[in-house]
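Student: Here's my sequence, what's the structure:
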Amino acid sequence: MRQVRVPDVRSDQLRSGSEVAIARDAAISERLAAIPASDHAKFHGMLWSIVEGP
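Tutor: Just a heads-up that it's a prediction; the model follows:
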C-alpha cells in the first residue's frame, strides 16, 4: 500500500480559509438581499423543493 504525507496546516492558512468563508458569506448575503421581499416566500419554496428532491 502506498502512503502519502499530509502536510500540517499553518495558522496563516487557517486565517486565509476564514477570510475566504467571510467573503463568500458576504457575497451570498448581498445576492439574497437583492431578492424583492414579495418574492422571498417563492424563493424559499423553490429552495425547499430542491432540498426535498423529486
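Student: Every contact and neighbour count from this point should use C-alpha atoms.
Tutor: Fine.
Student: Next, the contact list for Leu14, please.
Tutor: Contacts for Leu14 were tallied using CA atoms under 8 Å, 6 or more residues apart in numbering; there are none.
Student: could you redo the last one with a cut-off of 10 Å?
Tutor: Val20 (CA atoms under 10 Å, 6 or more residues apart in numbering).
Student: Quickly find the element holding it.
Tutor: helix 11-33 (DSSP states H and E).
Student: Now the second one, please; I'll put the structures next to each other:
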Amino acid sequence: MAQARVRSGELRRVLNAWCLPPEPAWAVFLGRRLMPSKTRAFIEMLEAALKTE
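Tutor: Just a heads-up that it's a prediction; the model follows:
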C-alpha cells in the first residue's frame, strides 16, 4: 500500500536493522478433491506472496 510513497521518498525506513519476526500462516479448507479453481488459485497466490526464500 505504501510502495509509491516509499519510491517517492515521502516515506523512508528509520529502523533498518529491525523487522517483524516470521509468523506462520495457514489456509484451511475441507479438501482438494472438490476445491473450486478460484480457491486453488488464491492459495497458490498466497504461497507465492508469503514465500520467505
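Student: List the TM-score for the superposed pair.
Tutor: TM-score for the superposed chains, counting by TM-score structural alignment, normalised by the length of the second structure: 0.35, backed by 22 aligned residues with a CA RMSD of 2.0 Å.
Student: The helix or strand containing Val51 of the first structure versus helix 11-33: what angle between them?
Tutor: Here Val51 of the first structure sits within helix 40-52, counting by DSSP H and E. Computed by axes from the mean of the first three to the mean of the last three CA atoms, to 10 degrees, the angle separating helix 40-52 of the first structure from helix 11-33 equals 130 degrees.
Student: Which parts of helix 40-52 of the first structure count as buried, going by neighbours?
Tutor: Within helix 40-52 of the first structure, no residue is scored as buried using 16 or more other CA atoms under 10 Å.
Student: cool, and stretch 20-28 of the first structure?
Tutor: By 16+ other CA under 10 Å, stretch 20-28 of the first structure has no buried positions at all.
Student: neighbouring contacts of that stretch?
Tutor: Contacts to stretch 20-28 of the first structure, defined as CA under 10 Å, 6+ apart, come from residues Leu14, Arg15, Ser16, Gly17, Ser18, Glu19, Ser29, Glu30, Arg31, Leu32, Ala33.
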